[in-house]
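A.B. asks: my questions concern the predicted model and sequence given below.
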Amino acid sequence: MRWLLLVTVGMGVFLITLDNTVLYTALPTLVAELRATNSQMLWIMNAYPVVVSGLLLGTGTLGDKIGHRTMLSLGLAIFGVGSIAAAFAPDAAVLILARGVLAIGAACMMPSTLALIRLTFQQPRELALAISLWAMLAVLASALGPLIGGILLEWFWWGSVFVLNLPFVLAALCAIPFVAPRTSLDRSKHWDFYSSFLACLALMGTVLFIKELVHSPQNWRLIGGAVVVSVLGWFLFTRRQSQLPEPLISLDIFRNPVFVAGTIGASFAMFGMVGLQFIITQKAQLVDGLTPLESGLLVTISAAGSALTSLIAGAKLHIIGARLLVAGGMLVAVAGTVAVMFGAAFHWWWAIIVGLFVVGAGLGGVTAVASMLIVSNAPPHRAGMASSVEEVSYEMGSLIAVAVLGSLLSFIYSVTLHLPSGAPARAHDSLQDALMAMTEEKMKPEVASALVDSATASYEYAFVACTALVAAVLFLGFLLTNTRLKGYKLPEEESSKTAR
């Protein structure tokens, strides 16, 4: 029965992660049909991870209070309602709000999936394998999201990427009463909604600051306002935690270097995986002319590599060791990202394909082990907090990747683009605007041809710069995790050495 529970909570974590990446291939179509602006496009992508990250720190405590089985069911129901609202959204604003509702459901579900696994799997090796499979599902969903989006767009409208959630939601809701154990309720636990609100506010300010800072031209009033909101939000959040008897997060949990290595591994791995998927799917459709399905197939190559190493890492962790899998995996991913960068620069498709597989192989092992390092290296009285930090680490990696790389891509495109005489000014905003302008406005053939050449060249410069940034971040992740995991031995390894 416990493996059926893993399948059930696996459906939940699969949906949560899938909704982060399934829009990548649908985004060009969605933006065109809803006529979304560049800012709306950013929030369509980032509303979900911002709200999830802000709420996750508190929903684990709420699960302890009302029961993780109840919390999982509640999250699934909210997620289903959000999916319906998103699928039939009439405009970009409604879609952004619906993505926020989806995020509330995801934030309710995520801590409960891991908590129910910890309660069900008692033996250390079984628990390590279960958590590795849980992490593998998250990585696979992230990698398969663009492909699933591409497949659906071949036959259906963009809203189908949200309708897809409903059968999984219904199946999981039906299974929970039979497979999920009842958990003891702790009525003394207090969920501080004000702290969660401050975290969301601070994250929104941070994302807006990143986006506007690299926008050309800059709106300095908006940038200043974003800085104020972000700094004030983080200040009030930190002060609030120091005043609570049971804070959502406490800095003493980060004193363990292995715990910190796990959070770095989780967030940096998602930055690399999600960041590459996001920029590659956009380039493949807008520059290379691939269909949504073809671009989805391209980035899914990384899933093959990550699935392989995730399974190996979970089964052989006690043999291979955490340092080699986490720090070594980061270094392998750096090599794969560099291959993607050179492949894009010289139009070598084989290098992009091989590079994506190598990136997936490197980061699959990282994510499988990072979750275990976080959960197993926190003090027992901080177990719920550690689970929340683990989940926030993944979400923050995805959030920062889309915010930074999406904004940087637009910025470099805008500042390097030389508009030919007679081309509309809106082409400066984004490559998609340039392509739409050519179909909607009457231009001379020679002007249209010059605009396409200039716009695609600028976009390719921006793409290469973004892949270089991903490689640099992953290399930094290697340095940080390699130092913190030096000399670390798994608990089983240490006990077996003592026995001998």
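C.D. replies: Perfect, thanks for sending it.
A.B. asks: could you use CA atoms for every contact and neighbour count after this?
C.D. replies: Noted.
A.B. asks: against which helices or strands is the strand or helix carrying Gly406 packed?
C.D. replies: Assigned by DSSP states H and E, Gly406 falls within helix 383-416. Applying 3 or more Cα pairs under 8 Å, 6 or more residues apart in numbering; DSSP states H and E, we find helix 383-416 packed against helix 38-66, helix 92-120, helix 193-213, helix 257-286, helix 349-376, helix 445-484.
A.B. asks: next, the angle helix 445-484 makes with the following helix or strand past that helix.
C.D. replies: Where DSSP H and E defines the elements, the next helix or strand beyond helix 383-416 is helix 431-440. Helix 431-440 runs at 160 degrees relative to helix 445-484, counting by axes from the mean of the first three to the mean of the last three Cα atoms, to 10 degrees.
A.B. asks: hmm, back to that, got CSV for the helices and strands packed on helix 383-416, with mean neighbour count too?
C.D. replies: Listed next are the helices and strands packed on helix 383-416 as CSV, based on neighbours: other Cα atoms under 10 Å:
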stretch, mean neighbour count
helix 38-66, 24
helix 92-120, 24
helix 193-213, 22
helix 257-286, 25
helix 349-376, 26
helix 445-484, 19
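A.B. asks: circling back: tell me the buried residues in the helix holding Gly406?
C.D. replies: For helix 383-416, the neighbour count (16 or more other Cα atoms under 10 Å) marks 383-416 as buried.
A.B. asks: next, the contact list for Val369, please.
C.D. replies: Contacts here follow Cα atoms under 8 Å, 6 or more residues apart in numbering; on that basis Val369 touches 132, 262, 313-314, 317, 322, 325-326.
A.B. asks: got the angle for the one helix or strand Thr238 maps to vs helix 193-213?
C.D. replies: Assigned by DSSP H and E, Thr238 falls within helix 220-243. Orientation check (the same axes, to 10 degrees): helix 220-243 against helix 193-213 gives 150 degrees.
A.B. asks: second structure for comparison follows:
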Amino acid sequence: MTRKTAGAGPAPAPALSARQRWLALSVLVLAVLLVGVDATVLGLATPYLSEDLRPSGTELLWIGDVYSFVIAGLLVSMGSLGDRIGRKKLLLTGSVAFGAVSALTAYAHSAETMIVWRALLGVAGATLMPSTLALIRNLFPDPRERSVAVGIWGAMASAGAAVGPVVGGLLLEHFWWGSVFLINLPVMAVLVVVGAKLLPESRNPRPGPWDLPSVVLSMAGIVAAVYAIKEASVHGLSADVAGAGVLGTAALTVFVRRQLRLPSPLLDMRLFRHRGFSGAVLADLLTILGLSGLIFFLSQFLQMVQLRTPFQAGLAELPAALGAVVAGLAAGTVARRTSVRGAVSGGLAAVGLALAGCVLLHVSTGYWLLGTLLLVLGIGAGLSFTVTADVILSSVPKEQAGAASAVSETAYELGAALGIALLGSVVTGYYRDFATPEGVPESAAAAARESLGGAVEAAHGVPGASGEALMTAARETFTEGLRAGAAVGAVVLLTAAALSWRLLRGQRLADGPGEEAVGGAGAEAAGAAASGTGE
């Protein structure tokens, strides 16, 4: 029993001072912040990029989606790889790659090369997120300190996603579209230089081989599933979408069966047999489902319905980030003074209530309501997401921290895809059938029904009052669809709050350094995992 330090090999690493631990954390959250920024900043750059690279409609979709597809598909594999070769080594290698590919992306000369660089950026990004969370697990053996550290980590992830549009809008007003990728370079340089000195290495001392067939199955299953979800939400069910869904389901089924047979699996599936771990992963997924789905469509509402600039829309969404940061920092204290299930269920309920509040939105709704809803949304998401990440980390021994972190991050990516798909299917269902005013040519009407952006473009080609009437009808119909989608999301999130109250019964956060896992189901999960790695 030598679990005193974050072991990095045969000899235990020297313990870090409190100052060194918090400095190391400040380096880790730089990576999290940048991955969050990079996930959202492209949306603002897309119009400028389209003028320069002239992508087709399909190529434009792949430029936007391939980054998240690759990240989602590789998270589990990269988390497990970090457990095997060392999380510090994987993080620093991934950081160098992320910076280099960011520069290539900024100077992409065609749509095809842009897709390739975005895919490689996803590969590099997949090394960063699970490595940072796993290193936090090993940097902070004291559960109370770790809760604060995880809170800061979650706050930076939320802040990155919210700050992305603000930073992107500011850069795009003064520089070319590639500038939104070059901001990664100085941050990654600091991370590599400082991280090489401050971060301790940690890995599983008896990891077993890295199973390549499992890597392929995980990648194929998750990418196919996420692709099917996103495409179904935008274009409806088709043969391609159904085929991708079947492929994803089959690959993931074979992946799970293979993990149960392997002596050293890529992901220990026995963790999911325990109510606490599974409940935390499910709550994690549903929190992000509500957050990402609403933010995605509110961004369009702010820019194309209420006619704000990208920079103004980014600023308008900041209350969500502020709420997430504050709630994330307080989450550990709240969970200990109340209960884990109280904090998670309360956070999910807050997200659900924010979604329910969106049924009051109209084209001319003032910012006081929007800002309040976004603040409540951020507080709920920050509280739930941070506590579930803490539970997931605490439920496994340190040796499997990378794989467990990857499960949390994969739930994040799947939740984002499902959130956009769920609200998107409702919004699209309302929007595509809206009645266009008289005097609008059928070609313009058809283009307007494709998307709100298509309506803006079509309205410019329709002269006089007919063009204004087309735009008014499109905005009102989109807002009506947003209200309906938010109502459906509210039902899902409030149901999830009740489900989490049941699944996380008896779960608690550890209080002292001697407690390696949460009580109840989490302790059983840790025991099962430890028995699987002790041979």
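C.D. replies: Nice, thanks for sending it over. None of these values were measured; they are calculated from a predicted model.
A.B. asks: most neighbours, which of the contacts of Val369 of structure 1?
C.D. replies: Val326 (32 neighbours; other Cα atoms under 10 Å).
A.B. asks: and the equivalent of it over in structure 2, which of the three is it?
C.D. replies: For Val326 of structure 1, the aligned position in structure 2 is Val344, judged by TM-score structural alignment. Classification of Val344 of structure 2 by DSSP: H, G, I helix; E, B strand; the rest coil places it in helix.
A.B. asks: contacting residues for the closest residue to Val344 of structure 2 other than its chain neighbours?
C.D. replies: Distances taken as Cα to Cα, 6 or more residues apart in numbering place Ser384 nearest to Val344 of structure 2, at 4.4 Å, with adjacent residues excluded. Contacts here follow Cα under 8 Å, 6+ apart; on that basis Ser384 of structure 2 touches 283-284, 287, 331, 343-348.
A.B. asks: one more time with 10 Å
C.D. replies: The contact partners of Ser384 of structure 2, by Cα atoms under 10 Å, 6 or more residues apart in numbering, come to 280, 283-284, 286-288, 324, 327-328, 331, 335, 340-351, 378, 497.
A.B. asks: Val187 of structure 2 now?
C.D. replies: Val187 of structure 2 touches 27, 30-31, 33-34, 95, 99, counting by Cα under 10 Å, 6+ apart.
A.B. asks: export the residues you listed to JSON lines and tack on secondary structure, distance to Gln20 of structure 2 and neighbour count?
C.D. replies: Listed next are those as JSON lines, based on DSSP: H, G, I helix; E, B strand; the rest coil; distance: Cα to Cα, whole Å; neighbours: other Cα atoms under 10 Å:
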{"residue": "Val27", "secondary structure": "helix", "distance to Gln20 of structure 2": "11", "neighbour count": "21"}
{"residue": "Leu30", "secondary structure": "helix", "distance to Gln20 of structure 2": "16", "neighbour count": "20"}
{"residue": "Ala31", "secondary structure": "helix", "distance to Gln20 of structure 2": "18", "neighbour count": "28"}
{"residue": "Leu33", "secondary structure": "helix", "distance to Gln20 of structure 2": "20", "neighbour count": "24"}
{"residue": "Leu34", "secondary structure": "helix", "distance to Gln20 of structure 2": "22", "neighbour count": "25"}
{"residue": "Ser95", "secondary structure": "helix", "distance to Gln20 of structure 2": "20", "neighbour count": "25"}
{"residue": "Gly99", "secondary structure": "helix", "distance to Gln20 of structure 2": "25", "neighbour count": "22"}
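A.B. asks: quick check, nearest of the residues you listed to Ala356 of structure 2?
C.D. replies: Within the contacts of Val187 of structure 2, distances to Ala356 of structure 2 taken as Cα to Cα reach their minimum at Leu33, with 29.2 Å.
A.B. asks: now for the closest one: which residues touch it?
C.D. replies: Shown in contact with Leu33 of structure 2 (Cα under 10 Å, 6+ apart): 129, 153-164, 187.
A.B. asks: and which of those is nearest to Gln259 of structure 2?
C.D. replies: Checking the contacts of Leu33 of structure 2 against Gln259 of structure 2 with Cα to Cα, the nearest one is Met129 at 22.5 Å.
A.B. asks: which one is that closest one nearest to, not counting chain neighbours?
C.D. replies: Nearest non-adjacent residue to Met129 of structure 2, counting by Cα to Cα, 6+ apart: Val32, 6.4 Å away.
A.B. asks: in terms of helices and strands, where is the counterpart of the one you found in structure 1?
C.D. replies: By TM-score structural alignment, Val32 of structure 2 lines up with Val13 in structure 1. Assigned by DSSP H and E, Val13 of structure 1 belongs to helix 2-21.
A.B. asks: tell me the angle of that helix relative to helix 92-120?
C.D. replies: Angle, helix 2-21 of structure 1 to helix 92-120, by the same axes, to 10 degrees: 160 degrees.
A.B. asks: next, the angle from the helix or strand that helix 2-21 of structure 1 is followed by to helix 38-66.
C.D. replies: Heading C-terminal from helix 2-21 of structure 1, the first helix or strand you meet, by DSSP H and E, is helix 23-34. With the same axes, to 10 degrees defining the directions, helix 23-34 of structure 1 sits at 130 degrees from helix 38-66.
A.B. asks: ok, now which ones touch Gly346 of structure 2?
C.D. replies: Counting by Cα under 10 Å, 6+ apart, Gly346 of structure 2 has contacts 340, 352, 379-381, 383-384, 494, 497-498, 500-501.
A.B. asks: check Asp268 of structure 2 too.
C.D. replies: 256, 259-260, 262, 400, 403-404, 528-529, 532-533.
A.B. asks: how close does it get to Ala119 of structure 2?
C.D. replies: Separation of Asp268 of structure 2 from Ala119 of structure 2 (Cα to Cα, to the nearest Å): 27 Å.
A.B. asks: circling back to that earlier point, Throw the contacts of Gly346 of structure 2 into CSV and include distance to Gly82 of structure 2, thanks.
C.D. replies: What follows is these, written out as CSV (distance: Cα to Cα, whole Å):
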residue, distance to Gly82 of structure 2
Val340, 29
Gly352, 35
Ile379, 32
Gly380, 31
Ala381, 28
Leu383, 27
Ser384, 26
Leu494, 36
Ala497, 33
Ala498, 35
Ser500, 30
Trp501, 33
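A.B. asks: ok, so of those residues, who is nearest His109 of structure 2?
C.D. replies: His109 of structure 2 lies nearest to Ala381 out of the contacts of Gly346 of structure 2, by Cα to Cα, at 38.6 Å.
A.B. asks: just checking, that closest one touches Gly323?
C.D. replies: Yes: between Ala381 of structure 2 and Gly323 there is a contact under Cα atoms under 10 Å: 8.4 Å.
A.B. asks: and the match of Val32 of structure 2, how far from Ile131 of structure 1?
C.D. replies: From Val13 of structure 1 over to Ile131 of structure 1 (counting by Cα to Cα), the distance is 12 Å.
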